[in-house]
Every structure is written in C-alpha cells, then in structure tokens.
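Student: coords below, sequence missing:
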C-alpha cells in the first residue's frame, strides 16, 4: 500500500514517524510533497522516504493525506483532482472543511475521510477523530484508523462532532501548555529553578491525565481525593473557582469550536 502526504510539516512528520516506528509502513511505501526544497530534503533525510515538490506525483498513492493548512486546501484539491481515481482514498487533517465542501471542491465522487489529529502525535500520544464519507467502506476506514493509531489513539465520530473535536483535542494542547507554563511561573516565583519547575508541572499534568484514563474515575472524584479538609489543595481550588477557571476553559473551547464552524 502506498501512502502519500501532501504537506510535510510538523504534523505530517509526526504521522510519518509514527507509522514507520510501528512498522505499519515501509519507507518505500511513503511519498511526501512540500512547498520548498529545504523541507523536502529535511524530511527525506530524517525518514528515508521519497519526497517531491510535485503534488500531482503524490496524488498517485492509494491513500492521499492532505496535511495542509485550510487556506491552501481549495487550491491543492483543484490541482490534484484530475489525478484522483475512484479507488483511492483522500484523507484530510484540515480544520473547518466539511465532507460536503471537500466533495463539492473535487467536483466528482471521491472516497473521503475527514480527520483531526493533534500535535502530541510528535511523541506518539495523539488522539485523532475520523469521520468517513459515504463512499468509504468499513474495511477502508479501519485501514486508515490503523495507520492513525501508529501515533496515538483514533476514534470514529459523527461529522456533527468535528467542531467539538477541534476544541477538545485539536487545539487543546495549546491550552494545556499555557497551564503548564503558568504553574511553572508560579513555582519560579516561589523560588524553584525554571527547568525544574517545568519538569514538576509537566509531570503532574501527565500523571493526572493517566489517572483519568487508567482508573476510569470521574475527574471530580479524583479532584476530591486530593482535597483534604481545610488543606492546601482546596484553598487553591477555591481560588480557581473565584477566578472563573472552569468557565474560562469552557468559553475558550466555545470560541475555538465557533471558529472551526465558521471557517
């Protein structure tokens, strides 16, 4: 099976690395295109795959992954659509571009799968939502899911949830990084060296996330386990509530989903 990436930036590189590391694909099975020779050379050297500046060359692959920014999507589709046949699968990681929009832009029946991974793919811990078009078979969808599980978790969702996915996972690493940075800054203010503060803050977020995933307990129950009566943690929780921590996060995600919905 040949897989082609149109776009060879950070996300595409993370996906390629994960697929190769898990042995899901061999180097000769992958081709990637980029807008610049510098990027093409970097990716070729890093992964040992074939690279090109010609998107049409990539469009010959059995699975074509559009790993590009939304503003370039229409132009790229118009460039490659004559190369895409009825047996190929086109996978997008483009925010705000619906299956209907993609189908209309191709202007012909195409097997489409809309996805939204996130940047933790760079460390093999992504979560990806996949939404198949009506022409995609269950076997074809499972094959694409298998590839995406090479760099994290993959779940099939209805398209009506994709804007929520953008908010809760696609964009959320940025919120988490801000939270880690803020915690580290506060620790530095208390006298902790900055490098150590980042280690403590990041490891605490990692460990807390694993507790949610592995214990199956409600986050509120896990929070209560830390909050001793009249203790330090409940004092901090009270201050977060006073400053509107939860409502700020919810409003942040709503703004993100609204942006995705209206792109």
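Tutor: That came through fine. Treat the numbers as computed from the prediction; the structure is a model and nothing was measured. Residues are numbered from 1 along each chain as shown.
Student: C-alpha only now, for contacts and for neighbours.
Tutor: Will do.
Student: Residue 7 - how many residues pack around it?
Tutor: For residue 7, the count of nearby residues is 23 (other C-alpha atoms under 10 Å).
Student: Revised request: answer the last question for residue 221.
Tutor: Neighbour tally, residue 221, other C-alpha under 10 Å: 11.
Student: Second structure for comparison follows:
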C-alpha cells in the first residue's frame, strides 16, 4: 500500500486518487491531499474517499512516500517553496503541472530530489487516460516502474523525452476537446437527418469508442481500417468526399500545431 500525497486536490488529483484506490495500489487512509480552505468540494471529495484533506502543503510531504504536484502552473513555485525544507531523497515527486520542466522543479528543491514530470489527460476520470512521463536526473531504478504502475491505474502510459511534452499536450492533452466536438457534430448530423438527440449522441460516442479500439487492438493502420469500411460508390465514400472538401485532416493537423505553439508560449511564461 503506497502512501500518496497530493499537493492540490482538483479534478485530476481526484481522478488519480480514485484510480489508485480501484487498482488496490493504496487505501483511503494512506492518502493525504492539500488544498485551499475555500475549496470545500475538493476537501469533501477526498474525505469521502477516506483520505485526509489539509490546508497546508507540509503535511502531505510528511505523511507520504509518493507526491503529486497537482496545482495550476502559476502556483507551483509557491508550493515548491513550501515543501523544499521538508522533502527528502526518500520521496518520489510526480508533477502534472503543465509547462513546468523537470529542471525548473529540480532547481527549486534540494539536490537528489527524485522528480518525474507527467502529462495525463482528463479521461483519467474514467480510467482511460493517455499519459506520458519523463524522468529527472536523480530518480532511482524502481521509480520508472512505480510511475508506470500508478499511471496504468488510470489508463495507458509511456515514457517519452521531455521535448515531446508540448506536442503531446496539444495532441492528447487538448485532444479530448477535439473529439467531443466531433461527437457533437456527428450527432448533429444524425439529428438533422431525423434521429432523436439522445440516440444520436449515444451512437456517435460509441462509434468513436469502437473505432478507437479497432485501431488500438487490431494494430491495423487507420487508413486500411478506413478502406475496409469504404465500398465503391457507397455511403461512406460519399461522406468522406465531403470531409475532404472541408479539409477535415488539415483542420486537425492545424489544431495540434496551434495548440503546440500555445503550449510552448505558456511553458516559457511559467518557467521564466
């Protein structure tokens, strides 16, 4: 049973805590979360898990072996200043704060602090996150496996170079929003053609889920899977023709590019 602390108790921290509990990696009384006194809903959520919720950042460090920085980027420097006097080489620190580099965290904490930077996404709320992580300079041999075990409790995870983090933020971090818009648009099309709204949403969402599983589980190239659905002179090719006319592919590529550039701008701002 890991002793886990959260510095920040918002939605992502709550999702991670729920995933760790469901996977049997910890139990409620082994979790401590810190948050502002005004965040009464977050406090109550952690208490409902059987965890301890406090209003200072030192207690989670003192009570835990694994710590998650789960606050907004603008608050990270203050949190690091709070914990610097009490963190030790016995702690493993995982940061999910967007745009804060490993080096930026390490330089504000004592030497030999074990730091891993993590980029999850919001489907962690339903144990379907696509997470990645990158390791700092002082990690121990078992730290990678610990991070992997924790992140796989809420979805999938891969280790990547830190230089990938901005495009990954744009792709899988922002990506759920692109897919929600896609589901909404598909459902709108169904409604336009006479389907009830609730049925159209269910069918659109299940179609996206099923197509995603086909890519992941069959390991067949998406283009080949697309071809398998596309009969000569059929309905699918008629629909695909319209998507090509409206440059759907270019729109998605452009969205990832724009979000990457914005992530780079934000990273420079919070690291300076």
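Tutor: Nice, I can see it. On a predicted model such as this, the values are computed, not experimentally measured, just so you know.
Student: can you pull out the strands in the stretch 151-263 of the first structure?
Tutor: Assigned by DSSP state E, counting those that start in this stretch, the strands in the stretch 151-263 of the first structure fall at 152-156.
Student: What are the boundaries of the helices in it?
Tutor: 162-165, 172-189, 194-215, 219-226, 232-242, 245-261 (DSSP state H, counting those that start in this stretch).
Student: so how far does the second one sit from its counterpart in the second structure?
Tutor: After superposition onto the second structure, the mean distance of helix 172-189 of the first structure to its aligned counterpart is 0.8 Å, using mean C-alpha distance after the TM-score superposition for the first structure.
Student: Tell me which residues of that helix come out buried.
Tutor: 172, 180-181, 183-185, 187-188 (16 or more other C-alpha atoms under 10 Å).
Student: Of those residues, which is the nearest to residue 251 of the first structure?
Tutor: Checking the buried residues of helix 172-189 of the first structure against residue 251 of the first structure with C-alpha to C-alpha, the nearest one is residue 172 at 12.6 Å.
Student: what does that closest one align to in the second structure?
Tutor: Under the alignment (TM-score structural alignment), residue 172 of the first structure pairs with residue 175 of the second structure.
Student: repeat for residue 99 of the first structure
Tutor: Match for residue 99 of the first structure (TM-score structural alignment): residue 102.
Student: likewise residue 55 of the first structure?
Tutor: Using TM-score structural alignment, the partner of residue 55 of the first structure in the second structure is residue 57.
Student: what's near enough to touch its match?
Tutor: Residue 57 of the second structure makes contacts with 7, 34-35, 79, 82-83, as judged by C-alpha atoms under 8 Å, 6 or more residues apart in numbering.
Student: what's the answer for residue 155 of the second structure, then?
Tutor: Neighbouring residues of residue 155 of the second structure by C-alpha under 8 Å, 6+ apart: 124, 127-131.
Student: From residue 201 of the first structure, how far off is the residue mapped onto it from the first structure?
Tutor: In the first structure, the residue paired with residue 155 of the second structure according to TM-score structural alignment is residue 152. Distance, residue 152 of the first structure to residue 201 of the first structure, using C-alpha to C-alpha, to the nearest Å: 22 Å.
Student: Same check on residue 100 of the first structure?
Tutor: Taking C-alpha to C-alpha, one finds residue 100 of the first structure at 42 Å from residue 201 of the first structure.
Student: neighbour count winner among the two?
Tutor: When residue 100 of the first structure and residue 201 are compared for neighbours, residue 201 comes out ahead with 18 against 11, by other C-alpha under 10 Å.
Student: Quick check: the aligned residue for that one in the second structure?
Tutor: Aligned partner of residue 201 of the first structure by TM-score structural alignment: residue 204.
Student: Verify the contact between its match and residue 179 for me.
Tutor: No: the criterion here is C-alpha atoms under 8 Å, and residue 204 of the second structure misses it with residue 179 at 10.5 Å.
Student: Give the full set of residues in contact with the residue nearest to residue 36 of the first structure when sequence neighbours are not counted.
Tutor: Leaving out its chain neighbours, the residue that sits closest to residue 36 of the first structure by C-alpha to C-alpha, 6 or more residues apart in numbering is residue 53, at 6.9 Å. Neighbour list for residue 53 of the first structure: 33-37, 40 [criterion: C-alpha under 8 Å, 6+ apart].
Student: repeat that for 7 Å
Tutor: Listed by C-alpha atoms under 7 Å, 6 or more residues apart in numbering, the contact partners of residue 53 of the first structure are 33-37.
Student: And those residues, which is closest to residue 18 of the first structure?
Tutor: Distances from residue 18 of the first structure to the contacts of residue 53 of the first structure, taken by C-alpha to C-alpha, are shortest for residue 33, at 17.9 Å.
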